[in-house]
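Trainee: How does the following fold in three dimensions:
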Amino acid sequence: MPAPERIPSRGLTEEGLRTLLAEGELTVLGQVRGASNAVLYCTVAHEGEVRHCVYKPVAGEQPLWDFPDGTLAQREVAAYEISEATGWGIVPPTVLRKGPYGEGMCQLWIEAEPEGDETTAAPSNGLPPLLALVEDEEPGEGWKAVGFADVGEGRTALLVHADDPRLRRLAVLDAVINNGDRKGGHLLPAPGGRLYGIDHGVTFNADDKLRTLLWGWAGEPLTPEATEVLDRLSAALEPGAALVTRLAELITTAETEALRGRVESLRTSGRHPQPSGDWPAIPWPPV
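Mentor: Here you go, the predicted model:
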């Protein structure tokens, strides 16, 4: 796949970016390797604006035993809609559209800050790394423990993530959308200190599927900010609301009801969820 190239272009609003993604001409440049489903690296051009994007055609999705076939693209768009409803803007602009290989998800390409090794995303803007493996039994100051990992040769190391408010927002979003695959490689620190989460195809299942590397706040009280966001999200998920109408195009009624139930459960408990024990809590591979 060609290396990302900065394309000069004047600024666009969020709505403008969605229009560009939905109506622009898609040109496939290459394939993102290592993904379980087809992920195509493209440019999208519309009315003089050009951006890089990711196009995931439904035809390139691999069947999953616990999700209906051909629904992962819609779930990615639904995750974007919920992200926008929170006001956090954690998920890059994402639309459902037709492309060279049929209908699929089209998402703005995020040019991430340079990373460190395979377990550490180290922004160059002075912010701390997001994930690390450490030899200690307890996390150091500014870190949250996830659990011990086998690092080979009979050795274990403690997997930790940063005690970072950007990650904490993402942990709340994942609990809301029931993300079954929050890996380290799905965290994109962008220029300017912004953090995005990507790859949200395995979400919104009516059953508990939460698998994440962001368990460091499990059982801890939600922040006041998160509580306010959940209150707004609860109102936005009332039957007949615009968000519910939009979600009806993307996920099932039962999944929307389960989504509403997760929001209410978080509001009632006032705490980050803990692993249920009924499902592997950490995705594999973790990165």
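Trainee: Please count neighbours and contacts with C-alpha atoms only from this point.
Mentor: Noted.
Trainee: And for residue 224, the neighbour number?
Mentor: 10 (other CA atoms under 10 Å).
Trainee: typed the wrong thing, it's residue 235
Mentor: 12.
Trainee: so residue 157 makes contact with residue 139?
Mentor: No - taking contacts as CA atoms under 8 Å, residue 157 lies outside contact range of residue 139: 10.8 Å.
Trainee: Alongside the first, I'd like the structure of this one:
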Amino acid sequence: MSAPERIPPRSVTSAELLAEGELTVRGRIRDASNAALFCRVALDGQEATCVYKPVAGERPLWDFPDGTLAGREVAAYEVSEATGWGLVPPTVLRDGPYGEGMCQVWVEANPETELLALVDGEEPGHGWKAVGFAEVGEGRTALLVHADDERLRRLAVLDAVINNADRKGGHLLPTADGRLYGIDHGVTFNVENKLRTLLWGWAGEALPPETVDVLKGLKDALGEGGALGVRLAELITQAEVDATHARVDALLTSGKHPEPSGQWPAIPWPPV
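Mentor: A predicted model of the protein is given here:
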């Protein structure tokens, strides 16, 4: 009698693991502004660490409807995936131990990669882009700079598309394998211009040709019947989807990175 045929375990994608796996809370991330829980998720013999942010733990904001931040985090992931740049870790909306919430793959940052710095003088130096001057104590100021890095430039474009109101230094996660991820996208997709970021170094500069091609693809995907527009409408309001489409149009029309509007603080506080 022959031995029974072994059925190999099915391959599980990160999104499936997050959405369908058993979620076990291991601890709380204390410095998060909303409830953020460090978890393990397991499915069919595969495991990963992740962050789970239940809607019930969201703090009310005056300029965003209550209970919508988790959906905005997932919407940011969907736009990132549509660009092909993969700048946001896999993120899903799912039920968990404390109700519905956002679940995102945990990314371990490489502390040796320097993306932000404070420098003396008025020029950023080779390989860096100036953001602005910052007080550093005792009446001194220093020039805040970020790396002139193509990965950061793509992230700056993504932030302009999703209208990110809170791109801080601590939300930038470079990894040891050379990837860069952005996290914490709860305050995005507002219909009003709220772009606040540390990545102003390319403000007013022409968009790279590759970026223009990506934006054209987003425009099509957000248009009537487009897959991205349909998906976003499940996560944010139709008015917010339309505003996203309008921001993509505006970037294509100008052909340039946006500049601070002067009507809203351009840099988040605290910046890191």
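Trainee: Once they're superposed, tell me the TM-score.
Mentor: Superposed pair, TM-score by TM-score structural alignment, normalised by the length of structure 2: 0.95. Supporting alignment: 263 aligned residues with a CA RMSD of 1.1 Å.
Trainee: mind listing the helices for the stretch 151-272 of structure 2?
Mentor: 209-222, 227-232, 238-254 (DSSP state H, counting those that start in this stretch).
Trainee: and these as a markdown table, adding distance to residue 91 of structure 2?
Mentor: Output for the helices of the stretch 151-272 of structure 2, formatted as a markdown table (distance: least, CA to CA, whole Å):
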| stretch | distance to residue 91 of structure 2 |
| --- | --- |
| helix 209-222 | 19 |
| helix 227-232 | 14 |
| helix 238-254 | 19 |
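Trainee: between these, which one is nearest to residue 65 of structure 2?
Mentor: helix 238-254 (12.0 Å; CA to CA).
Trainee: Look at residue 23 of structure 2 and give its secondary structure.
Mentor: Secondary structure for residue 23 of structure 2, judged by DSSP: H, G, I helix; E, B strand; the rest coil, is strand.
Trainee: Which position in structure 1 pairs with it?
Mentor: Structural correspondence for residue 23 of structure 2 with respect to structure 1 (TM-score structural alignment): residue 26.
Trainee: And residue 192 of structure 2, by the same measure?
Mentor: Under TM-score structural alignment, residue 192 of structure 2 pairs with residue 207 in structure 1.
Trainee: give the contact list for its match.
Mentor: Contact partners of residue 207 of structure 1, counting by CA atoms under 8 Å, 6 or more residues apart in numbering, are residue 258.
Trainee: any idea how far it lies from residue 230 of structure 1?
Mentor: 20 Å (CA to CA, to the nearest Å).
Trainee: how far is stretch 177-187 of structure 1 from where the chain is centred?
Mentor: 6 Å (CA atoms, centre = their mean, to the nearest Å).
Trainee: That one maps to which residues in structure 2?
Mentor: Using TM-score structural alignment, stretch 177-187 of structure 1 pairs with 162-172 in structure 2.
Trainee: Report the buried residues of that stretch.
Mentor: 162, 163, 164, 165, 166, 167, 168, 169, 172 (16 or more other CA atoms under 10 Å).
Trainee: check contacts around the first one.
Mentor: Contact partners of residue 162 of structure 2, counting by CA under 8 Å, 6+ apart, are 76, 79, 188, 189, 244.
Trainee: Next, format those as a markdown table and append distance to residue 210 of structure 2.
Mentor: Below are these laid out as a markdown table (distance: CA to CA, whole Å):
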| residue | distance to residue 210 of structure 2 |
| --- | --- |
| 76 | 20 |
| 79 | 16 |
| 188 | 24 |
| 189 | 23 |
| 244 | 20 |
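Trainee: Nearest to residue 268 of structure 2 among the residues you listed?
Mentor: The closest of those, once distances to residue 268 of structure 2 are taken by CA to CA, is residue 188, at 13.3 Å.
Trainee: Any figure for the gap between the closest residue to that closest one other than its chain neighbours and residue 244 of structure 2?
Mentor: Nearest residue to residue 188 of structure 2 in three dimensions, chain neighbours excluded: residue 164, at 4.6 Å (CA to CA, 6 or more residues apart in numbering). Separation of residue 164 of structure 2 from residue 244 of structure 2 (CA to CA): 11 Å.
Trainee: before we move on, what about residue 219 of structure 2?
Mentor: 9 Å.
Trainee: between these two, who's got more neighbours?
Mentor: residue 244 (25 against 21).
Trainee: so that one touches residue 159, yeah?
Mentor: No - contact criterion CA under 8 Å: residue 244 of structure 2 and residue 159 do not qualify, at 10.9 Å.
Trainee: could you pull out the strands for the stretch 151-287 of structure 1?
Mentor: Secondary structure of the stretch 151-287 of structure 1 by DSSP state E, counting those that start in this stretch: the strands cover 155-162, 187-189, 195-197.
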